[in-house]
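**Student:** Predicted model and sequence follow; I will ask about them next.
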Amino acid sequence: MNYIDLHLHSTYSDGTLTPLLLVKEAKKHGLQAISLTDHDTMEGVSEIIAHGITYGVEILPGVELSAHIDSASIHILGYGLRHNDPLLLSRLESIQHARNLRNEKIITRLNDLGIDITKEDVDTLSQTGQTGRPHFAQILISKGVIHSFDEAFDKYLGQNGIAYVPRKILPAADAIRYIKEAGGIAVLAHPLTIDQSITCIPELVETLKGFGLGGIEVYYPSHSKAARKTLFELSRVFDLVATGGSDYHGHSQTGNGMGKTGKNQRLPYEIFEKLKSRLQTT
């Protein structure tokens, strides 16, 4: 059987592997198709498509947009977008600008706390110029301020951290519209990170469906068998495509391995075919 992974990150956002290394890793794990879904950028897509051709791995252009609806923070995956679309690229550039402004404020807060950190420190960790909180966590670890990513986010960078700075993010309706206007399909990412009990997810999905949502990420490492069953039923009720992926960020990440969406669980190519079929009708 052929397998896929539709949720991967590279050095173009907060992953540790380049697009080339992701393709090589996919080939090693026997994956026939993958999607690069970096945070708020598609800069690595042309590169990974070229490497996919070389190594015989099918590539679906993707992105993961941060968004909000009411007070809830959510992520929207976009698949099959025109990754060189001028309007989309302009919109993504605006999102990156907001991210950069946030980084400057985080640096100021850390400096005020007596932690010596500069913009150059952060930028040197990024091979692409895009930086975020994971890069700050790496620096805090390297300086001996904390000992782990979890500690970095719990104490400093997470929502309850003393150096936390909220970032201006898109309304969910806009995130979905941006994806659709670039020819893609919008998918709600890892729903259980929004509500572990899933009780509020049906209402959320119904609202997002009204904005143009086209799918739900049903298969994800932290989703139990029962959760997957519930989410799949939701996708059926609302006529949404069911997708999945590992949310793989590289070798340094604990937990999710490429191509795995749970213990001994891999995604069959059939899921990719259904997504492509839905894309043809959007």
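**Tutor:** Structure's in. What do you need? Numbering: from 1, shown residues only.

**Student:** switch to C-alpha atoms for all contacts and neighbour counts from now on
**Tutor:** Noted.

**Student:** would you list every one of the helices in the stretch 101-250 of the chain?
**Tutor:** 119-123, 133-142, 149-152, 172-181, 201-211, 225-237 (DSSP state H, counting those that start in this stretch).

**Student:** Please compute how far the longest one lies from its chain's middle.
**Tutor:** Relative to the mean C-alpha coordinate of its chain, helix 225-237 is positioned 21 Å out (Cα atoms, centre = their mean, to the nearest Å).

**Student:** try this one side by side with the last:
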Amino acid sequence: MSNIDSIKLKKIIKSITKESCPNTINFHIHSTYSDGSLTAKEIYNQAIELNIDHYAITDHHSVDAYIELSKLEDATLNYKLSFPKLWTGIEITCLLKGCLVHVLGLGFDHKSKYLSPYIDNKSAIGNELLASTVVDSIHKANGIAVLAHPARYKLPFDILIDEASKLGFDAVETWYNYERANNWIPSEFVCDKIFDCANSYSLLSTCGTDSHGLSLLRR
């Protein structure tokens, strides 16, 4: 991915509302390359069936699903179509203000040397475990750094978002279903509070189902 792709992705993220997920945009999906139930090909097929515009497979410390689907798209007619658009994605575990959190990387160059500590299917250690290092690595790979589901951690989301802003995060995963309901909708109250908090720091808001099961429409 290039700087131009990063700019395009930021424009897409700026268009996200609480109604965007799961039918239009889904930037948090897991495949069997980490702890998901769907293969990369099954996710690809569902994205087409559901007419999703933009999606990313954000496996834990792995970009193997993206690599597989890139090869698949090169060999099919769907590669020539505008949508669904597959973006690079990853979910990285790190420490933010001493709290273990997850960071989503989106739209990065999956071949970048800067991401090599994070794509070997295991958590980083030492300095590479720090959120500041993770964000810097994602940025050097021309990607966007997103604080995932900020209301799922030991520290309050406002404290984490404040720290994320100081470290140069680009966005917050604002629209998220914390109740894990079968019919995916952003959780009332908390997501609106997160949205206001993110806006106060001029951070973008993303969305995703955090799918681990057999449907991209729910977690």
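**Tutor:** Done, it's in. Predicted model, so just to flag it, every value in this text is computed and none were measured.

**Student:** could the helices of the stretch 101-250 of structure 1 be laid out in JSON lines, adding distance to residue 44 of structure 1 and mean neighbour count?
**Tutor:** Converted to JSON lines, those look like this (distance: least, Cα to Cα, whole Å; neighbours: other Cα atoms under 10 Å):
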{"stretch": "helix 119-123", "distance to residue 44 of structure 1": "18", "mean neighbour count": "15"}
{"stretch": "helix 133-142", "distance to residue 44 of structure 1": "18", "mean neighbour count": "19"}
{"stretch": "helix 149-152", "distance to residue 44 of structure 1": "25", "mean neighbour count": "18"}
{"stretch": "helix 172-181", "distance to residue 44 of structure 1": "17", "mean neighbour count": "21"}
{"stretch": "helix 201-211", "distance to residue 44 of structure 1": "27", "mean neighbour count": "16"}
{"stretch": "helix 225-237", "distance to residue 44 of structure 1": "30", "mean neighbour count": "16"}
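
**Student:** so which of those helices gets nearest residue 21 of structure 1?
**Tutor:** Closest approach to residue 21 of structure 1 among the helices of the stretch 101-250 of structure 1 (Cα to Cα): helix 133-142, 19.7 Å.

**Student:** Tell me which of the helices of the stretch 101-250 of structure 1 lies nearest to residue 218 of structure 1.
**Tutor:** Of all the helices of the stretch 101-250 of structure 1, helix 225-237 sits nearest to residue 218 of structure 1, with 5.5 Å by Cα to Cα.

**Student:** In structure 2, what stretch matches that closest one?
**Tutor:** Using TM-score structural alignment, helix 225-237 of structure 1 corresponds to residues 188-200 of structure 2.

**Student:** So which residues make contact with that stretch?
**Tutor:** Residues outside stretch 188-200 of structure 2 that contact it (Cα atoms under 8 Å, 6 or more residues apart in numbering): 150, 151, 157, 158, 161, 171, 172, 174, 175, 176, 204, 205.

**Student:** give the contact list for the fifth one.
**Tutor:** Contacts for residue 161 of structure 2 were tallied using Cα under 8 Å, 6+ apart; they are 147, 150, 172, 197, 198.

**Student:** Map it across to structure 1 for me.
**Tutor:** By TM-score structural alignment, residue 161 of structure 2 lines up with residue 205.

**Student:** Quick check: which element contains residue 61 of structure 1?
**Tutor:** strand 58-69 (DSSP states H and E).

**Student:** for that strand, the distance to its chain's centre please.
**Tutor:** 6 Å.

**Student:** Check which helices and strands that strand is in contact with.
**Tutor:** With contacts taken as 3 or more Cα pairs under 8 Å, 6 or more residues apart in numbering; DSSP states H and E, strand 58-69 of structure 1 sits against strand 31-36, helix 45-55, strand 72-79, strand 170-171, helix 172-181.

**Student:** Now the ones you listed in JSON lines, please, with extra columns for distance to residue 102 of structure 1.
**Tutor:** Listed next are those as JSON lines, based on distance: least, Cα to Cα, whole Å:
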{"stretch": "strand 31-36", "distance to residue 102 of structure 1": "24"}
{"stretch": "helix 45-55", "distance to residue 102 of structure 1": "25"}
{"stretch": "strand 72-79", "distance to residue 102 of structure 1": "16"}
{"stretch": "strand 170-171", "distance to residue 102 of structure 1": "15"}
{"stretch": "helix 172-181", "distance to residue 102 of structure 1": "19"}
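
**Student:** just the ones you listed: most buried one?
**Tutor:** Counting by mean count of other Cα atoms under 10 Å, strand 31-36 has the highest mean neighbour count of these, with a mean of 25.

**Student:** In structure 2, which residues correspond to it?
**Tutor:** Using TM-score structural alignment, the residues of structure 2 aligned to strand 31-36 of structure 1 are 52-57.

**Student:** residues in contact with the matching stretch?
**Tutor:** Defining contact as Cα under 8 Å, 6+ apart, one finds that stretch 52-57 of structure 2 is touched by 22-31, 47, 65-66, 83-90, 106.

**Student:** hang on, the earlier thing: can you pick the most crowded of the contacts of stretch 188-200 of structure 2?
**Tutor:** Of all these, the highest neighbour tally under other Cα atoms under 10 Å goes to residue 174, namely 31 neighbours.

**Student:** do you know how far the closest residue to it other than its chain neighbours is from residue 30 of structure 2?
**Tutor:** Nearest non-adjacent residue to residue 174 of structure 2, counting by Cα to Cα, 6 or more residues apart in numbering: residue 205, 5.2 Å away. To residue 30 of structure 2, residue 205 of structure 2 is 20 Å away according to Cα to Cα, to the nearest Å.

**Student:** coming back round to it: please indicate which of the contacts of stretch 52-57 of structure 2 are buried?
**Tutor:** Taking 16 or more other Cα atoms under 10 Å as the criterion, what is buried in these is 22, 24-31, 47, 65-66, 84-90, 106.

**Student:** which residue is nearest the middle of structure 1?
**Tutor:** residue 64 (4.2 Å; Cα atoms, centre = their mean).

**Student:** Translate that one into the numbering of structure 2.
**Tutor:** Matched by TM-score structural alignment, residue 64 of structure 1 corresponds to residue 91 in structure 2.

**Student:** Could you double-check that the residue nearest to the centre of structure 1 lies in contact with residue 40?
**Tutor:** Yes. With contacts counted by Cα atoms under 8 Å, residue 64 of structure 1 reaches residue 40, the gap being 5.8 Å.

**Student:** No further questions, thank you.
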